[in-house]
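>>> Any chance you can model this:
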Amino acid sequence: MRKLANIAHLGCKEFRSLQRDIALVLLIVWAFSIGVYSAATSMPESLAHASIGVVDEDQSPLSERLINAFQPPYFSPPARIDLSQLDRGMDAGLYTFSLNIPANFQRDVLAGRSPVIQLNVDATQVSQAFTGAGYIQSIGAGEIAEFVRRYRARPAQSAELAVRVKFNPNLLRAWFGSVMEVINQITMLSIILTGAALIREREHGTVEHLLVMPVTPLEIMLAKVWSMGLVVLVATLLSLTLVVQRWLQVPIGGSLGLFLFGAALHLFATTSMGIFFGTVARSMPQLGLLIILVLIPLQILSGGTTPRESMPELVQQIMLAAPTTHFVSLAQAILYRGAGLSIVWPQLLAISAIGTLFFAAALLRFRKTLAQMA
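Prediction:
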């Protein structure tokens, strides 16, 4: 009971220290509110109001039909230009796309020949270039086929593929981006808070006070883990309910309680990492550099940004040692697909095992650091 009391009192001390650190408090508030919202809404859902210029050398009903097919919200109203303006407009960045419909285009189409429309794409705008080129090809092919058939009806098909999109039927990026950003913030803030708590002890000279108190390194470390982990866990719950569900209108498919349990296990691992980095770094700038070196690979290679299946096999195997890999898989299963404990228990077990190893390594390093200071 005395050890538990020590851990509780030391954890409360961490709360008071964090309360006085206005910069970290503001970072927590921003990361789980504006940070999540901006990450979810910064990228457009699809092609949006792309600028397009059209050189119509045919001046036919078919070319007019093609031009009128490019409408908002995917495209801005097409700008009718002549051939001399095409290259200048692309060079000046006035048009993301430009079409050159050749003369006698309609006549060649009706004659069964295969005339060519030139499509120029400004690939410096990568987010729109790839998607927009596909849209233009699809729209053009559809309009030409319907013009040739002389009516807007689908031809009879022997078989038709019915596509049903589950879990995100409208393919909204915000549904994916908001939850993944919450996961990224959990990892980042837990490492920063525990590492900063340890460095703050060293800078304020309170480590020496702890050394003369009847507390063990295990109690000191557990106090930092539970207190900073609880701060991040509460911020996560508020972010999911207030920002993700209410502000962004993103539905949560599974149990928030099960997700928070998995997040608590993940925090056990990441807060241990933060303490380890806090023993290595001698100042907050050094801690920031260490976190950058570790955090970026954890976020990019864990499956939250790019599917793990598209990564090299060696990278996939290496990242199994990271708790974020299993946590991302767990979060996606629970929050998107409504998975229960019977499905996510392997991820929970893996996170627990990795967290135990990280905690043991951090405790060993922490004891060594305190022994050097004694």
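
>>> Could you use CA atoms for every contact and neighbour count after this?
OK.

>>> Residue 102 versus residue 25, what's the distance?
62 Å (CA to CA, to the nearest Å).

>>> In terms of neighbours, single out the busier of those two.
A side-by-side neighbour count of residue 25 and residue 102, using other CA atoms under 10 Å, places residue 102 first with 17 against 14.

>>> Quick check: residue 99 is in a strand.
Yes - Residue 99 forms part of a strand when assessed by DSSP: H, G, I helix; E, B strand; the rest coil.

>>> I'd assumed residue 63 was in contact with it.
No - assessed by CA atoms under 8 Å, residue 99 is found out of contact with residue 63, at 10.7 Å.

>>> Show me the helices in the stretch 151-300 of the chain, by range?
All helices of the stretch 151-300 of the chain, identified by DSSP state H, counting those that start in this stretch, fall at 173-204, 206-211, 217-238, 256-280, 284-301.

>>> Please provide the structure for the following sequence as well, for comparison with the first:
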Amino acid sequence: MRRHLSNIWRLGIKELWSLWRDPVMLVLIAYTFTVSVYTAGTAMPETLHQAPIAILDEDASPLSARIAAAFYAPQFVAQHLQSPAEMDAAMDAGSITFALAIPPGLQRDVLAGRSAELQLNVDATRMSQAFSGSGYVQQIVLGQVTEFVQRHRTGTALPVDLALRARFNPGLQQMWFGALMQIINNVTLLSIILTGAALIREREHGTIEHLLVMPVTPTEIMLAKVWAMGLVVLLAAWTALQLVVRTLLQVPVEGSIPLFLTGAALCLFATTAMGIWLATLARSMPQFGLLMVLIMLPLQMLSGSMTPRESMPALVQNVMLLAPTTHFVELAQAILYRGAGLDVVWKPFACLLVIGSALFGLSLHRFRKTIAQMA
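This is a model prediction of the structure:
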């Protein structure tokens, strides 16, 4: 047993030295867990943030002033214009996304019960802001008009008052979701790339033949790659969580970091084995990249990191229970967002252990078969 552990340790150190001499992989790791995480947290396309809106107030009434004052940061950056020509010029120049024109006599018509119309021009080339922002503008205008009318007329109070309480993310900030989910997705992505690339690199350089004449077993070779590449990804994920998410983006983490890293280690056990299995199927790095596309898209899009699994078809939900990323996303969200303990997330932990063992056994069988063909 001591000899087996020594072989696994020394082979793992060899993998780390090989990675250290590969500047492309080092740059990929640094980018994946720094710039990629930061941009995912600050550039969510569906988030309405600092959207430029121009307001043309031709009514100059308390109601129009109330409407104009309702557009403020961080959702909007408002600027007031003096004429329709300025509004058209700003829209044509692309300096504004929304242009709200308040016609003269708006307050008079509203208080008299007559129909009143406001014009909202939208630059639809900025599709993400235009889609979400149009609804925001309509809600703000209607809300301000309703409140203004209720102060001048006797309205009937509604029998139900809905009180909204947002837990775990009271400000509904997309940054909190995007940054953490990017780390979770990158753990899967990078672990598969590193282990698969390490095996293909050895086969292309001929160093795998050197291992075949050494007193080591395929199990020891696989375990060395798993712990070495898994350790690199785990350290990178912890660094991104501490420096980028908590320090730079100021995103609060509610739960236990060691518990999350334990779950990440179980996920890495499964995904690194998957990377070795894909490397045994591919004959070159381009083929490995194509296989990665087929595997990573379902793993990331259907695991619950982008959309809730409950909104997916029942067949997809059941099939994705076999994927390690599904259970990793579940435990990561529970720990990092809701502060869950082991008594809550023990089921995903157990599922990851079972799935990882199965994938490791499958990869080991395929790896032995590949080595036998090369011998």
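
>>> Fetch the TM-score of the aligned pair.
Here the superposed chains carry a TM-score of 0.90, computed using TM-score structural alignment, normalised by the length of structure 1; 374 aligned residues with a CA RMSD of 2.7 Å.

>>> sorry, back to before: when residue 99 and residue 63 of structure 1 are compared, which one has more neighbours?
Counted by other CA under 10 Å, residue 99 of structure 1 and residue 63 do not tie: residue 63 has more neighbours, with 24 against 21.

>>> Now that one: which helix or strand?
For residue 63 of structure 1, the host element (DSSP states H and E) is helix 61-68.

>>> got the contact list for the residue of structure 1 most remote from its centre?
Distance from the C-alpha centroid of structure 1, by CA atoms, centre = their mean, peaks at residue 111 (50.5 Å). Taking CA atoms under 8 Å, 6 or more residues apart in numbering as the contact definition, residue 111 of structure 1 lies against nothing.

>>> Please repeat the previous calculation with a cut-off of 10 Å.
residue 105 (CA atoms under 10 Å, 6 or more residues apart in numbering).

>>> what residues does the helix holding residue 63 of structure 1 touch?
Residues outside helix 61-68 of structure 1 that contact it (CA under 10 Å, 6+ apart): 52-58, 60, 69, 77-80, 99, 101-107, 109, 136, 139-144, 147-148.

>>> Over to stretch 358-369 of structure 2?
For stretch 358-369 of structure 2, contacts defined as CA under 10 Å, 6+ apart pick out 217-219, 221-223, 226, 269-281, 324, 352-357, 370, 372-374.

>>> Now it: buried residues?
359-360, 363-364, 366-367 (16 or more other CA atoms under 10 Å).

>>> all helices for the stretch 1-150 of structure 2, in order.
2-20, 23-32, 35-42, 62-69, 84-93, 106-111, 127-150.

>>> So which of those is the most surrounded?
helix 35-42 (a mean of 19; mean count of other CA atoms under 10 Å).

>>> Against which helices or strands is it packed?
Under the contact criterion of 3 or more CA pairs under 10 Å, 6 or more residues apart in numbering; DSSP states H and E, helix 35-42 of structure 2 touches helix 23-32, helix 174-205.

>>> Please repeat the previous calculation with a cut-off of 7 Å.
Helices and strands touching helix 35-42 of structure 2, by 3 or more CA pairs under 7 Å, 6 or more residues apart in numbering; DSSP states H and E, are helix 174-205.

>>> which ones are touching the residue lying closest to residue 179 of structure 2 once chain neighbours are set aside?
Nearest residue to residue 179 of structure 2, sequence neighbours excluded (CA to CA, 6 or more residues apart in numbering): residue 41, at 4.2 Å. Residue 41 of structure 2 sits next to 175-176, 178-179 when contact means CA atoms under 7 Å, 6 or more residues apart in numbering.

>>> 6 Å instead, please
Taking CA atoms under 6 Å, 6 or more residues apart in numbering, we find residue 41 of structure 2 in contact with 175, 178-179.

>>> what do you get for residue 342 of structure 2?
Contacts of residue 342 of structure 2 were listed using CA under 6 Å, 6+ apart, and none were found.

>>> and if we set it to 10 Å?
Applying CA under 10 Å, 6+ apart, we find residue 342 of structure 2 in contact with 256, 259-260, 331, 335, 348-349.

>>> farthest-separated two in the residues you listed?
When CA to CA is used, the two most widely separated members of the contacts of residue 342 of structure 2 are 256 and 348, lying 15.8 Å apart.

>>> Among the two, which residue is more densely surrounded?
Neighbours per residue (other CA under 10 Å) separate residue 256 of structure 2 from residue 348, with residue 348 holding more: 22 against 14.

>>> Surely the more buried one and residue 326 touch.
Yes - with contact defined as CA atoms under 10 Å, residue 348 of structure 2 counts as touching residue 326 (8.7 Å).

>>> Report the set of residues contacting both of those two.
In contact with both residue 348 of structure 2 and residue 326: residue 267, using CA under 10 Å, 6+ apart.

>>> so what corresponds to residue 348 of structure 1 in structure 2?
By TM-score structural alignment, residue 348 of structure 1 lines up with residue 349 in structure 2.

>>> Setting the sequence-adjacent residues aside, check what's closest to that match.
Nearest non-adjacent residue to residue 349 of structure 2, counting by CA to CA, 6+ apart: residue 263, 6.3 Å away.

>>> Does that neighbour touch residue 347 like I think?
No - contact between residue 263 of structure 2 and residue 347 fails when scored by CA under 10 Å: they sit 11.1 Å apart.

>>> State the distance from residue 117 of structure 2 to residue 139 of structure 2.
15 Å.

>>> same check, this time on residue 22 of structure 2
Using CA to CA, residue 22 of structure 2 is found at 54 Å from residue 139 of structure 2.

>>> Also residue 320 of structure 2?
For residue 320 of structure 2, the distance to residue 139 of structure 2 - CA to CA - is 38 Å.

>>> swap in residue 159 of structure 2?
Distance of residue 159 of structure 2 to residue 139 of structure 2, computed by CA to CA: 21 Å.

>>> can you check residue 68 of structure 2 too?
13 Å.

>>> Could you do residue 77 of structure 2 as well?
If you measure residue 77 of structure 2 against residue 139 of structure 2 using CA to CA, the figure is 17 Å.

>>> Please apply the same query to residue 160 of structure 2.
Distance, residue 160 of structure 2 to residue 139 of structure 2, using CA to CA: 20 Å.

>>> Sort out which residues of stretch 189-206 of structure 2 are buried, please.
For stretch 189-206 of structure 2, the neighbour count (16+ other CA under 10 Å) marks 189-201, 203 as buried.

>>> What is the aligned counterpart of residue 214 of structure 1 in structure 2?
Using TM-score structural alignment, residue 214 of structure 1 lines up with residue 215 in structure 2.
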